[in-house]
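Asker: Below is the sequence, then the predicted model.
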Amino acid sequence: MSVLIVIPARYASTRYPGKPLAELKGASGVSRSLIERSWMAACEVNGVDRVVVATDDDRIRQAAEGFGAEVVMTSASCANGTERCAEAHEALGGGFDVVVNLQGDAPLTPHWFVESLVQGLISAPEAQIATPVLRCDGAALNSLLADRKADRVGGTTAVFAADHTALYFSKEVIPFTSKPYSETDMTPVFHHVGVYAYRPEALAAYPSWPTGPLETLEGLEQLRFMENGRSVLCVEVEAKGREFWELNNPEDVPKIESMMAKMGVE
């Protein structure tokens, strides 16, 4: 079973231009770019045959090659990371059994998230795409709610059926709950972790499918699979004491740096 990890990265983010090159200080005060830290996270995953950065920007290419990453140049017309992964897989000649999209804004993604994700897809032949979900404790839920209250787009949440087939993903906090939770309480809300594992046939078809109204409204690429009748598997993963957050806004930098300091991430 051959596995490719693609880290899609674009410079022209609407919410955070230049985000892949944003610097994050580790526990010892050493600064590394977001794209380098995401690449380091990808390289820790077991059972992976190849890791590449996919970008259309020379600044990102130069930075990535500078720390030793393999880079695949893709077109500026890619609408999202999934389209960029599809283009990168094709440029590499295809042939991988599973393609993983480890988005370049998730440097704290533990290797076991990705390993569980790949195994989940392999074990569910009816699924064409799999993605991890992490049950929120009260602290994580309160962070999501604080972002929405401040009119910031923070993390994405997911709801799924008993067989873990996705029902919906949203940048709103779903399902609604009015109950207050302490920081250590486990909640019914699941944080969607921005990683995807695709079967290559579904990934190759994705760019040809129309963009539907839900993907347009939410700005969530995985909804295109659902709007075109494809099954998305939600794989529940365990934090194992590890804090997790994506870098969505400039305000997330100190939050992630604080998490790295607590975990001793250099």
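Answerer: Happy to help now that I have it.
Asker: only C-alpha atoms for contact and neighbour calcs from this point on.
Answerer: Fine.
Asker: Show me where the chain has its helices.
Answerer: Using DSSP state H, the helices of the chain run over 34-43, 58-66, 81-91, 111-123, 138-149, 200-205, 213-218, 223-227, 252-263.
Asker: contacts for the shortest one?
Answerer: Judged by Cα atoms under 8 Å, 6 or more residues apart in numbering, the contacts made with helix 223-227 from elsewhere in the structure are 168, 169, 206, 209, 210, 211, 212, 214, 215, 231, 232.
Asker: switch the cut-off to 10 Å
Answerer: In this structure, residues lying in contact with helix 223-227 by Cα atoms under 10 Å, 6 or more residues apart in numbering are 128-129, 166-170, 202-203, 205-207, 209-216, 229-232.
Asker: Narrow those to those that are buried.
Answerer: Buried residues within those, counting neighbours by 16 or more other Cα atoms under 10 Å: 128-129, 166, 168-170, 203, 206-207, 211, 214-215, 230-232.
Asker: Below is an additional structure, to be compared with the one above:
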Amino acid sequence: MSTVILIPARYASTRYPGKPLVQLHGATGIAKSLIQRSWEVAKATPGVDAVYVCTDDDRIANAAKAFGADVLMTSEFAKNGTERCAEAVAQLPEDTDLVVNLQGDAPLTPVWFLTALIDAMKADPDLPVATPVLRCDAETLNNFREDRRARRVGGTTAVFNTYGHALYFSKEVVPYTGEDPATHDNTPVFHHVGVYAYRPAALKAYMSWPEGTLEKLEGLEQLRFLENGQSVACVQVEGRGRVFWELNNPVDVERIESVLKKEGTA
């Protein structure tokens, strides 16, 4: 099965303009851009045939090429990362079987999250779309709640049925637990990891649907699949003691750098 990782990145982020080029310092004090750190995760994933940064911005493209990445230029009209990946697929070989969307704001994504997702898609050829979910630990859940109290839109939570199919994704903390603050790691709240795996046909279908009401309200691209009756498999992954957090707001820079230093990541 031919597998390609695409890293969609745009400069004109509403909440954090220029985010892909934000510098993050690791354990050695060396600064690398957000997009480079995400690319390094993708390149470290076994069984992947190619990795591309997908963007419409020359600043991101030039920075990516400077650290050795292959780049696919997409249009300025892509509304989200999934649309950008759908545009990029047209530039890939026709025999591409699986497309993985590693969003460029998730440099703390462990490689085993990606391999678990790819393995799930390979094991079930009928799955059109899959995405990882991670049970929140107390620290992560409290970060979610801190962001909400500060009226910051941060990470995403997911709820799914007994078959592992998504019921909903939200920027709110769902399901409601009544526990504030969190004091243990056995919460029913799952953090949605910003990675997707698609069959090319699912991406083609996605582009044929208009932006949905829930997608607009939540600002979550994956809801377009659910609003059109398309199943999204939620693949449970394990943190193995690693902290996972995306860079959504400026306050997240310090959070991510503290993890990089703690983990000894250069």
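Answerer: Here it is on my side, so go on. Just so we're clear, the structure is a prediction, and the values are computed from it rather than from any experiment.
Asker: and the gap between residue 7 of the first structure and residue 164 of the first structure?
Answerer: 25 Å (Cα to Cα, to the nearest Å).
Asker: got a list of what the most centrally placed residue in the second structure touches?
Answerer: In the second structure, the residue lying closest to the centroid (Cα atoms, centre = their mean) is residue 194, at 1.9 Å. By Cα under 10 Å, 6+ apart, the contact set of residue 194 of the second structure is 101-106, 109, 131-133, 155-156, 222, 245-246.
Asker: repeat that with 7 Å
Answerer: 102, 103 (Cα atoms under 7 Å, 6 or more residues apart in numbering).
Asker: From the contacts of helix 223-227 of the first structure, which land in strands?
Answerer: Using DSSP state E, the subset of these located in strands is 129, 166, 167, 168, 169, 170, 232.
Asker: hang on, the last one packs against residue 166?
Answerer: Yes - counting by Cα atoms under 7 Å, residue 232 of the first structure touches residue 166, with 5.5 Å between them.
Asker: From residue 29 of the second structure, how far out is the residue nearest to residue 50 of the second structure when sequence neighbours are not counted?
Answerer: Closest residue to residue 50 of the second structure apart from its sequence neighbours, by Cα to Cα, 6 or more residues apart in numbering: residue 4 at 5.0 Å. Applying Cα to Cα, the value for residue 4 of the second structure to residue 29 of the second structure is 31 Å.
Asker: more crowded one of those two?
Answerer: When neighbours are counted by other Cα atoms under 10 Å, residue 4 of the second structure and residue 29 differ, and residue 4 comes out ahead with 22 against 12.
Asker: who touches that one in this structure?
Answerer: Residues in contact with residue 4 of the second structure (Cα under 7 Å, 6+ apart) are 48, 49, 50, 51, 98, 99, 100.
Asker: between residue 7 and residue 164 of the first structure, which one's more packed in?
Answerer: Under the criterion of other Cα under 10 Å, the comparison of residue 7 of the first structure against residue 164 puts residue 7 first, with 27 against 15.
Asker: Give the aligned equivalent of that one in the second structure.
Answerer: Residue 7 of the first structure maps onto residue 7 in the second structure when the alignment is built from TM-score structural alignment.
Asker: which residues does its match contact?
Answerer: Going by Cα under 7 Å, 6+ apart, the list of residues near residue 7 of the second structure reads 52, 53, 54, 101, 102, 103, 104.
Asker: Specify which member of the residues you listed is nearest to residue 24 of the second structure.
Answerer: When the contacts of residue 7 of the second structure are compared for distance to residue 24 of the second structure (Cα to Cα), residue 104 wins out at 13.1 Å.
Asker: is it true that that closest one touches residue 35?
Answerer: Yes - between residue 104 of the second structure and residue 35 there is a contact under Cα under 7 Å: 5.4 Å.
Asker: Find residues that contact each of the two.
Answerer: Common contacts of residue 104 of the second structure and residue 35, defined by Cα under 7 Å, 6+ apart, comprise residue 20.
Asker: now, among the contacts of residue 7 of the second structure, which is nearest to residue 15 of the second structure?
Answerer: residue 104 (14.6 Å).
Asker: and the gap between the closest one and residue 126 of the second structure?
Answerer: In terms of Cα to Cα, residue 104 of the second structure sits 27 Å off from residue 126 of the second structure.
Asker: ok, now residue 200 of the second structure?
Answerer: Remark: distance between residue 200 of the second structure and residue 126 of the second structure (Cα to Cα) = 13 Å.
Asker: Among these two, which residue is more densely surrounded?
Answerer: Taking other Cα under 10 Å, residue 200 of the second structure and residue 126 do not tie; residue 200 has more neighbours (21 against 9).
Asker: what about residue 77 of the first structure, how many neighbours?
Answerer: Residue 77 of the first structure, neighbours per other Cα under 10 Å, totals 9.
Asker: sorry, that was for residue 174 of the second structure
Answerer: 17.
Asker: Kindly report the same for residue 261 of the first structure.
Answerer: 16.
Asker: What residues does it make contact with?
Answerer: 26, 27.
Asker: Counterpart of it over in the second structure?
Answerer: By TM-score structural alignment, residue 261 of the first structure lines up with residue 261.
Asker: Relative to residue 133 of the first structure, how far out is residue 91 of the first structure?
Answerer: 30 Å.
Asker: of those two, who's got more company?
Answerer: Neighbours per residue (other Cα under 10 Å) separate residue 91 of the first structure from residue 133, with residue 133 holding more: 27 against 12.
Asker: Quick check: the more buried one vs residue 113 of the first structure, distance?
Answerer: When residue 133 of the first structure is compared with residue 113 of the first structure (using Cα to Cα), they lie 9 Å apart.
Asker: Give me the common contacts of those two.
Answerer: With Cα under 7 Å, 6+ apart, residue 133 of the first structure and residue 113 have common neighbours residue 237.
Asker: how much space between the residue nearest to residue 35 of the second structure when sequence neighbours are not counted and residue 219 of the second structure?
Answerer: Excluding the flanking residues, the one nearest residue 35 of the second structure by Cα to Cα, 6+ apart is residue 20, at 5.0 Å. Per Cα to Cα, residue 20 of the second structure is found 19 Å from residue 219 of the second structure.
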